[in-house]
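A.B. asks: Could you look at this predicted model? Sequence included:
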Amino acid sequence: MKFSDYTYQRPDFPSYQEEYNQALSALKDADSLAFAKEAVDTLNRLRGTIDTAANLASIRYSINTNDAFYEAEDEFWNTYQPHFEALDFKFYQTLLTSPLLPELKEIYPETLFLFAESRVKLFDESLIELFQKENQLSSDYGKLVASAQIEFQGQVYTLAQLRPFTENKDRKIRQEAFEKQTAFFADHETEFDQIYDDMVQVRTEIAQKLGFSNYVEFADTQMNRWDYDRQMIETYRQEILEKVVPITQKLYQRQAERNQLDHATYIDLPLVYPTGNATPKGTPEALVEKARIMYHEMSPETGEFFDFMVEHDLLDLLSKKGKQSGGYCTFIQDYQSPFIFANFNGTSGDVDVLTHETGHAFQAFSSRWIKEPEILFPNFESCEIHSMSMEFIAWPWMDSFFEDETEKYKFAHLASGLQFLPYGVLVDHFQQEVYEHPNWTPEQRKQCWRELEKQYCPERDYVEMPDLDRGLYWFRQGHIFESPFYYIDYTLAQVCAFQFWYRFIVAQDETAWQDYLAICQVGGTKTFLEILSLAHLRSPFEKGALDDTLAAVDQYLSEIPESQLK
């Protein structure tokens, strides 16, 4: 069955609610473990069906925001998702108050109960209208970004399609592309400001009505940060600022010298090499075929998985009009199918998507045995280990994608991973400041962004970009709008992925694959630090872990002569 044949049916909420409540009553009244297990399994099946419908509607709407049918379905889910969540809230309450709780904990993963404990703190039926409003605001942001139709050199492009021009060897073309890109956000500044202002107010109201002092506390609970807290995050951010930023500035200086620039401004940053950045060779179809060969050679498990993805048309990779920006991976429960969404644009990012999102999808495929929808994927900081590590595991096959530009790709790929860390923690720091000051004006938010940007990313000189210089850059960072506080997770995972990079590429550690496979197979049944222990990786919060990892990456990059990067 192809993805196009997967059946979407809008659920009838009253009928579903009745069936759900019957199973809940069975769980509440269960006088034996067998009866309790039967009720939980029934609830998992019901919740999986809803998860499937919501995912199908979301995927198909993201592929074409101009599809009237799925736009209506998106509005349905924005309205009804909180009602379905209200039922799940009752499930978590019933589960945690069951007299058979000790016995249930023996047969279901511990993280299901940790998740339940988090969720009962995050929901109240009286707040459904606020949750609905938040959902609609998120859709409004996605639709606004997807609406971009930018005239450039006689053609019309989406934001994703415009990106290759920002990496062009010709500086005038780069500058014009950046100006067009930024102009879209500046032209719609009032709309972006209003959407975000409404989001901050709604989220703050939700958090305070649930007893949190602010939305930061709410978000850390929502993100299931079971192994670490906000204070540890703040310390980690400071470590990045003090230890990583000096290394990134050294890399940017090396890039400027390579490009024969006395001073590089923001427009110069995307061009890593004067001869042009490494680009993948071949059509999108050829790249997918190269990926198929790679995954067959990598392991039997990845070969079987990638065949499944291709045979069922579970990759939507091409950028097109009306398609939402970005890339993601999700899992369609009733069809036991991962799904990958991307926007190919002819840059090295196309290959990154085929490795990064495939890392997510392979983990989900490997964890199909997990029937609880909320723990098929682990928490975000753990999820991203699978994806970012897969980018490095794929390095031995990069010559098939980049041919004579392979070394250029690898150097830029590793360096950009390091350069990402300060930006990743900047996004978290900015959001913390915003939600600790919910009454800030849009201008104050932009000023805060720019001040933090100068600390974490001092290489960003916006001398030619006045709109960015006054703090508009974050408008394009969808996570800030749609998935608040989901970003520092990428940096935590990147530090872990660097360790896998060292084991696979530098040390040639023969045990590395089995460790990677092991964490893909446990899904979300373990916490972040438990996953790191299983993979034999050091925690980013562990004293000295950051130092050793940074030293290894810095040394590797420093030892690559410029002669190899022509």
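C.D. replies: Thanks, I have it. Quantities reported herein were computed from a predicted structural model and do not represent experimental measurements.
A.B. asks: C-alpha from now on. contacts and neighbour counts both.
C.D. replies: Fine.
A.B. asks: Can you tell me the closest non-neighbouring residue to residue 81?
C.D. replies: residue 132 (7.6 Å; C-alpha to C-alpha, 6 or more residues apart in numbering).
A.B. asks: Give the other helices and strands that the helix or strand hosting the one you found contacts.
C.D. replies: According to DSSP states H and E, residue 132 maps onto helix 128-146. Other elements packing on helix 128-146 under the criterion 3 or more C-alpha pairs under 8 Å, 6 or more residues apart in numbering; DSSP states H and E are helix 68-96, helix 189-209, helix 478-482.
A.B. asks: contacts for it?
C.D. replies: Helix 128-146 is contacted from outside by 65, 74-75, 78-83, 158-159, 192, 195, 198-199, 202-203, 206, 322-325, 478, 481-482, using C-alpha atoms under 8 Å, 6 or more residues apart in numbering.
A.B. asks: Now the element after it, going C-ward?
C.D. replies: strand 150-152.
A.B. asks: Are there helices or strands packed against the next helix or strand after that following strand, and which ones?
C.D. replies: Going down the chain from strand 150-152, the next helix or strand is strand 155-157, by DSSP H and E. Here strand 155-157 touches strand 150-152, going by 3+ C-alpha pairs under 8 Å, 6+ apart.
A.B. asks: Put this next to the previous one:
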Amino acid sequence: MKFSDMKYERPELDAIKRQYIEITRQFPDCSTASEQYDLILQHEKLMSNFQSMGTIAYIRNSINTVDPFYEKEIAFFDSNNPVFEESVQNFYKVIVASKFRPELEQKTGKLFFKNLEISMRSFSPAVIDLKKKENALVTEYEKLLASAKIEFSGETLNLSEIQKYQISSDRPTRKAAWEKTAGFFIENSKRLDEIYDELVQNRTSQAKILGYNNYVQLGYDRLGRNCYGPDEVKQFRDQVAKDLVPVITEIKKSQAKRLGLPDLKFYDDKSLFPDGNPNPKGDRQALVNQAQKMYRQMNPLTGEFFDFMVKNELFDLDSKKGKAGGGYCTEIPDYRSPFIFSNFNGTAGDVEVLTHEAGHAFASYLSQSMPILELRTPTMDAAETHSMSMELFSRKWDPLFFEEQTDKFYLYQLEEAINFIPYGCLVDEFQTTMYEKPNLSPDERKHVWKELEAKYRPWINFDHLPFFEDGGGYQRQHHIYSFPLYYIDYCLAQTAALEFWIASEKDWDESFSRYLTFVKAGGSKTYEELVKAAGLEYPMDQGCVKHMSEPIMDWFRRHA
């Protein structure tokens, strides 16, 4: 079904609660595991419908943030998601206590129960009001960023649209675009400071109520992390600081030389070539057509998937006024449909959407036959491996998008991929520090960000650029406000994706076959199990980052 034809109805929460009360009451009295499994499937149907309606409302609100109808619907879900979650958690309690647990585990797998136990300890009715407030603050933040109207070069631009000027081949234009962007954040800095402080205090209060020392472990539990904790992530970040940052510092020296500059300023960091970064050929429809051709050639499954996306118009890609910034992939389980949202701006990022977000969508498409929603999607470290790996597996088809600029894009893509990892670690260490020290002032928070910039991106010179020079850069990173502690998943995934790419350089078909095995498993295995089953080195293991970076540096020496 086309997305435009998907019917939205606000869920009748009272009716849903009554149904949950009934299946929760019946569950312990069942005389067989089969009867209990049937009740689990009833729960899956209830959850699928509630999530589907919430997702449709979210997408339509993202497409037009000033639509009053969906603005009200988002407010409904902000307020009632925690109420729905209470019903779900009550049902999880009786599942975990099942007298037929061994028999149920034969149908669901043991990880299903482990994940429920993690979910249960991260929720209590006592935090519902705090979660409602948290949701409202996140929505306010996203709306504030979406409201940006930046006057530049005779145009009125949002934060997505101005990005093309931030990477202009003309250095004064780049600098001016970043100064204008800084102006928007300076103008709104007081409220951005307040929103973040309220979020940190809110999440810390939730953690204390639930018996955690601080929000860090609660955040991990809410992300469903089931095979590692903050200590292992710190070890990974330490590897990056020790083994990868010096490597990228050398890459950045080569970039400065390529640009004819003595050193890189902040506004040069994303500009990799003196004549401008590679841009794809054609408008949005042309790029989608080329992507369809690519996926049909790549594999029968990827072709079937992308044809489904095109037929059902499961994209909204053009940037327009009133549209939320950024990009994402989500899924609408009742319609067994992924959906890709983005803001095309004529840069290489447009193609990256058609590979990265399509990697998420492909995994979602393959998982739709799984009856248990909780097992369709793995933890986000694995989910981001789906997407980041697809970006790199698609390199064989990059000439379709970039034509004579393909070689330039090859270099651009790999530099961006490896350069991202230290930035992601910066974001993660910043957030971890914020929740370990929740009472820092706004100025102290900015000081921490500035110190971490020097640790993870020592090549950056801010050149007295307002806002960014003072450590305010974290306020433009959506995940810090909206998806706490998520960002390290990108770093772990990028590491695994680069391992897949290294293998694909030797044997693309064999590497892609292992990738398909990884994706088809959905959420039935932990991240560690998925990585090792795919024959990859686990990012947490000492030496992994160094082993990954060495063949990439060899490639740069041959091609840069």
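C.D. replies: It's in. Predicted, not measured: the structure shown is a model, and the values here were computed from it.
A.B. asks: What value does the TM-score take for this pair?
C.D. replies: Here the TM-score for the pair of chains, by TM-score structural alignment, normalised by the length of the second structure, is 0.99; 560 aligned residues with a C-alpha RMSD of 1.0 Å.
A.B. asks: one step back: are any of the contacts of helix 128-146 of the first structure buried, and if so which?
C.D. replies: 65, 74, 78-83, 158-159, 192, 195, 199, 202-203, 206, 322-325, 478, 481-482 (16 or more other C-alpha atoms under 10 Å).
A.B. asks: contacting residues for residue 303 of the second structure?
C.D. replies: Counted by C-alpha under 8 Å, 6+ apart, residue 303 of the second structure has contacts 292, 294-297.
A.B. asks: So the residue nearest to residue 378 of the first structure when sequence neighbours are not counted: helix, strand or coil?
C.D. replies: Distance criterion C-alpha to C-alpha, 6+ apart; nearest residue to residue 378 of the first structure, sequence neighbours excluded, is residue 524 at 3.4 Å. Taken by DSSP: H, G, I helix; E, B strand; the rest coil, the conformation at residue 524 of the first structure corresponds to coil.
A.B. asks: What is the neighbour count of residue 524 of the first structure?
C.D. replies: 29 (other C-alpha atoms under 10 Å).
A.B. asks: Run through the residues that contact it.
C.D. replies: Contacts of residue 524 of the first structure (C-alpha under 8 Å, 6+ apart): 111, 375-379.
A.B. asks: ok, how many other residues are close to the residue nearest to residue 81 of the first structure?
C.D. replies: Around residue 132 of the first structure there are 19 residues (other C-alpha under 10 Å).
A.B. asks: which other helices and strands contact the biggest strand by length in the first structure?
C.D. replies: Determined from DSSP state E, the single longest strand within the first structure is strand 337-344. Helices and strands touching strand 337-344 of the first structure, as assessed by 3+ C-alpha pairs under 8 Å, 6+ apart, comprise helix 159-162, helix 300-311, strand 315-318, strand 328-332, helix 349-366.
A.B. asks: I'd like the distance between residue 274 of the second structure and residue 469 of the second structure.
C.D. replies: Residue 274 of the second structure sits 24 Å away from residue 469 of the second structure, taking C-alpha to C-alpha, to the nearest Å as the criterion.
A.B. asks: got it, and residue 254 of the second structure?
C.D. replies: With C-alpha to C-alpha as the criterion, residue 254 of the second structure and residue 469 of the second structure are 24 Å apart.
A.B. asks: out of everything not next to it in sequence, what's closest to residue 213 of the first structure?
C.D. replies: Residue 213 of the first structure sits nearest to residue 207 (C-alpha to C-alpha, 6+ apart), 7.2 Å away.
A.B. asks: And residue 400 of the first structure, by the same measure?
C.D. replies: Per C-alpha to C-alpha, 6+ apart, closest to residue 400 of the first structure is residue 290, 7.0 Å.
A.B. asks: My understanding was that the one you found contacts residue 402; is that so?
C.D. replies: No - using C-alpha atoms under 8 Å, residue 290 of the first structure is not in contact with residue 402, being 10.9 Å away.
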